[in-house]
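Asks: Dropping a prediction and its sequence here:
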Amino acid sequence: MTALIIGGSGFLGAELIRQARAAGHATAGTYTTKPGDASPIAWHPLDLRDVGSLAAVVAEVDPHIIINASSGGTDWAITAAGPIHLAMLAAKHGTRMVHVSTDAVFSGAAVHYDESALPDPITPYGAAKAAAETGVLAVHPNAVVARPSLIIGYGRSEHEQLVHGLASGAVDGALFTDDIRCPVHVADLAAALLELASSDVAGIHHLAGPDALSRHELGVLIAKRDGLDASRLPAGLRADSRLLGALDVRLNSQATQRQLRTTLRGARQFLRPGV
C-alpha cells in the first residue's frame, strides 16, 4: 500500500511517516519550505494553493491512501480551499482520504462535543477548518474528517516547548487555567489516523484523549515528567487576555474509540514520569 502524507514535514506528519513506514507502507511526504526529519521514500515540495502542482504530486505518487496533516493557519486558500481540491483529486482517483481537522471548529459554548455536534467556530482559523470539513465531505463522501485536540509527544510539540521555555525563564507568558482541552499523544493520533485510513469508515471522527485539562494543568504534568520545577510555570486566565478562541472544548471520542484497536490515552497516563 502506498501512503501520501500531506504536511509530512510537520510534527504530526513526521509521526505518520514513521508509523506508515514501520507498517510496511511505501510512503511519500510533502513539505512547503523544506523536507522534515522523517524518512519517506520520496519528498515532494507542495503548495496547496497550486492546484496543478497538487494534481501532479497525486498522479506521480498514485497513493492508495492520502492523509492531509497540513496546517496553513488562517490562510483560507491553504486551510479551507486546499483540502477541498485535494479531496476532489482523491475522489477522482478513487483514493482513500483522511483529512485532519481540529477542535477549533467549536466555540466552547456547549463545552462537550461529540461527532454529531455542528461546528460554530469563533476564530478565522476555526472557520477555515470548518469550511474544509464541509467541502471535503461534499466532494468525497467516503472520506474521513478527523478532529484531534491538543497534540503532545516526545517533547516536540509547541506546548511542551513552551513549558520548557517558561520553566527556564527563557520566554515570557502564562499557561491559562480556564483554557481546557483533551490532549492526545501524537503516536496514538497517528496510529488512529492510519487505522481509519485502512478501514472503510467515513464521515467525522473525534480523536482526543479522555482527560480534560487546562493548559496550566497540562504544563504541570509536562514539567513533572521532564524533571522541571512546576512552581515556575506562570498561571493566567485566557478570559482576561485579548486572545481569540474558545475557552472550554471537550471532544467526546467514545464513539470513534469503540471502532478502533488503537487506544487514545489520556494525558495523565501518557505524561506519567517514565512513560
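Replies: Received it, and whenever you're ready, just let me know what you need. Numbering: from 1, shown residues only.
Asks: Please make it C-alpha for all contacts and neighbour counts, starting now.
Replies: Will do.
Asks: show me where the stretch 1-150 of the chain has helices.
Replies: Ranges of helices within the stretch 1-150 of the chain are 11-22, 51-61, 76, 82-93, 124-139, based on DSSP state H, counting those that start in this stretch.
Asks: would you turn the ones you listed into a markdown table with mean neighbour count and distance to residue 230?
Replies: What follows is those, written out as a markdown table (neighbours: other C-alpha atoms under 10 Å; distance: least, C-alpha to C-alpha, whole Å):
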| stretch | mean neighbour count | distance to residue 230 |
| --- | --- | --- |
| helix 11-22 | 22 | 25 |
| helix 51-61 | 15 | 45 |
| helix 76 | 18 | 38 |
| helix 82-93 | 21 | 40 |
| helix 124-139 | 22 | 31 |
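Asks: okay if I get the ones you listed as CSV plus distance to residue 234?
Replies: Shown next, in CSV, are those (distance: least, C-alpha to C-alpha, whole Å):
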stretch, distance to residue 234
helix 11-22, 26
helix 51-61, 44
helix 76, 34
helix 82-93, 38
helix 124-139, 27
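Asks: Below is an additional structure, to be compared with the one above:
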Amino acid sequence: MSRLLITGASGYLGQRVAYFAQQTTIWDKVYSQTWRNPPTAGEHVACDLADQAQLEALLEQIQPTAIIHTAAVTPAMGPAMTDQALWAVNVQASATLARWAAQHQVRLVHVSSDAVWGGREAAYTESDVPAPIHPYGASKAAGEAVVAALDPQAAIARTSLLYGQNPLDPNTTMALAMLRGERHGVLFTDELRCPVFVEDVAQALIELAQKPSLYGIFHLVGPQILSRFELGQALLAWNGIDSTGLPAGTTTASGLRRPSRVVVDNRTTQSQLSTILRSIDDVTRR
C-alpha cells in the first residue's frame, strides 16, 4: 500500500498539497500531520515535530512510502519563532525525516526557501551556495544541509513568496490590512522576489514526490520579478480592490536588515518538471 505523509498540513502550502494529493489516485492513503489545527484534507495525524521521539514513533506507525515536508517555523509566527523552535523544527525534524527516509528507502521532498540567501544583483541558480543573513534563513539553510547529507536522494525544493485565493494568502491579507489602516508598516519597493502561485508549488511538490529519479535542489518560484509593493498591488487588483493609498517604503529607510534583491532562476527546474510555474500575470489573467 502506498502512503503519503504531508507535514505541516494546516499551513498555507501544506493545505493545498494535502488537497491535491487527496484528489489523485497515486497514494492509497494520504496522512496530514499537524500540531494543533486539524487539516482540511487527508487523514489527520497529530504530532509535535519538535519532539523527536514523537516524530519517530509516528513514522514507524504509519510507514509512509513518500513524505512531503512542508512544515516550518517561520517569521509569520512572531514571538514563537525562537532560536530553539527554529532548530527543533527546521533543522532537527528535517534531519529525523531524512534519516528515516534514507534508512527505509522512502521518497522525501523537503521544502526550503529563498531566505537561504541575503540578496545580490545576479540571479541565484540551484548550484549557488546558501548565504543567509538572518536566523530563519540560517535555519532553512541548515535544514537543507542535513537533508542533503542524510538522504542524498531527497528533493529539496526552494520556494519564494506564496500567493493564492480560497483562502487568501498572508501577503494579500497583509496588504489589505495596511491599505485599510488596520496594520502599521509599509511594503518595500526595494525588496525583490519571484512570487509563485501556491497551487503551482503544491502540484510541483506532488510531481517531485512521484519522481525519485529527480533529486537535489529545485527552484519552485515564479518567473516574474516583483517588489513586495508591486506584489501587494497585483494581489489587491486580482481581488478587485483598488490599491490607491497602499503604503510604500524602502528597507534602507526602515533600518531593518533584510534580504534585498533575491531573484531566483527557475529555468533548470522548469525544464525537468511538467508542472508549469506561472508568472503572476499569467495566474491573475485566468
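Replies: Great, that's in hand. Given the structure is predicted, the values throughout are model-derived calculations rather than measurements.
Asks: What does the TM-score come to for these two?
Replies: Scored against TM-score structural alignment, normalised by the length of structure 1, the superposed chains reach a TM-score of 0.95; 271 aligned residues with a C-alpha RMSD of 1.2 Å.
Asks: tell me the contacts of the corresponding residue of structure 2 for residue 238 of structure 1?
Replies: Taking TM-score structural alignment, the alignment pairs residue 238 of structure 1 with residue 251 from structure 2. Residue 251 of structure 2 makes contacts with 188, 190, 191, 257, 258, 260, as judged by C-alpha atoms under 8 Å, 6 or more residues apart in numbering.
Asks: Please list which of those residues are preserved in structure 1.
Replies: For the contacts of residue 251 of structure 2, the contacts that persist in structure 1 are 188, 190, 191, 260, with contact defined as both residues aligned by TM-score structural alignment, their matches' C-alpha atoms under 8 Å.
Asks: Identify the spatial nearest neighbour of the aligned partner of residue 64 of structure 2 in structure 1, chain neighbours not counted.
Replies: In structure 1, the residue paired with residue 64 of structure 2 is residue 63, using TM-score structural alignment. Nearest non-adjacent residue to residue 63 of structure 1, counting by C-alpha to C-alpha, 6 or more residues apart in numbering: residue 2, 4.8 Å away.
Asks: Next one: residue 17 of structure 2 relative to residue 167 of structure 2, how far apart?
Replies: Going from residue 17 of structure 2 to residue 167 of structure 2 by C-alpha to C-alpha, to the nearest Å gives 14 Å.
Asks: Overlap in contacts, the two.
Replies: Common contacts of residue 17 of structure 2 and residue 167 (C-alpha under 8 Å, 6+ apart): none found.
Asks: who are the neighbours in contact with the aligned partner of residue 90 of structure 1 in structure 2?
Replies: Residue 90 of structure 1 maps onto residue 101 in structure 2 when the alignment is built from TM-score structural alignment. Contacts for residue 101 of structure 2 (C-alpha under 8 Å, 6+ apart) come out as 107, 108, 151.
Asks: ok so, going back, dump the residue contacts of the corresponding residue of structure 2 for the residue nearest to residue 63 of structure 1.
Replies: Aligned by TM-score structural alignment, residue 2 of structure 1 pairs with residue 3 of structure 2. For residue 3 of structure 2, the contact set (C-alpha under 8 Å, 6+ apart) comprises 27, 28, 29, 30, 31, 62, 63, 64, 65, 66.
Asks: So residue 3 of structure 2 versus residue 209 of structure 2, what's the distance?
Replies: Noted for residue 3 of structure 2: a distance of 11 Å to residue 209 of structure 2, by C-alpha to C-alpha.
Asks: Find the residues that touch each one of these two.
Replies: residue 66.
Asks: By neighbour count, which bits of stretch 233-252 of structure 1 are buried? Give me those.
Replies: By neighbour count on 16 or more other C-alpha atoms under 10 Å, the buried set for stretch 233-252 of structure 1 is 233-236, 238, 245-252.
Asks: Out of those residues, name the ones that lie in strands.
Replies: When DSSP state E defines the strands, the subset of the buried residues of stretch 233-252 of structure 1 inside them is 235, 236, 250, 251.
Asks: out of the residues you listed, who's nearest residue 85 of structure 1?
Replies: The nearest member of those to residue 85 of structure 1, counting by C-alpha to C-alpha, is residue 251 at 27.4 Å.
Asks: Apart from its chain neighbours, what residue comes closest to the equivalent of the closest one over in structure 2?
Replies: Aligned counterpart of residue 251 of structure 1 in structure 2: residue 264 (TM-score structural alignment). Closest residue to residue 264 of structure 2 apart from its sequence neighbours, by C-alpha to C-alpha, 6+ apart: residue 124 at 4.8 Å.
Asks: ok, the one you found touching residue 263?
Replies: Yes. Residue 124 of structure 2 is within contact range of residue 263, at 6.2 Å (criterion: C-alpha atoms under 8 Å).
Asks: Now tabulate the contacts of residue 3 of structure 2 in a markdown table and tack on distance to residue 10 of structure 2.
Replies: Below are the contacts of residue 3 of structure 2 laid out as a markdown table (distance: C-alpha to C-alpha, whole Å):
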| residue | distance to residue 10 of structure 2 |
| --- | --- |
| 27 | 20 |
| 28 | 21 |
| 29 | 17 |
| 30 | 14 |
| 31 | 12 |
| 62 | 19 |
| 63 | 21 |
| 64 | 19 |
| 65 | 21 |
| 66 | 18 |
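Asks: Filter those down to the buried ones, ChimeraX style.
Replies: Here is the ChimeraX selection string for the buried members of these, based on 16+ other C-alpha under 10 Å:
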select :27,29,30,31,63,64,65,66
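Asks: Which of the contacts of residue 3 of structure 2 fall within strands?
Replies: With strands taken from DSSP E, the overlap with the contacts of residue 3 of structure 2 comprises 29, 30, 31, 66.
Asks: Pull out the buried residues from stretch 110-126 of structure 1.
Replies: Counting neighbours by 16+ other C-alpha under 10 Å, one finds that the buried residues in stretch 110-126 of structure 1 are 113, 114, 115, 119, 121, 122, 123, 124, 125, 126.
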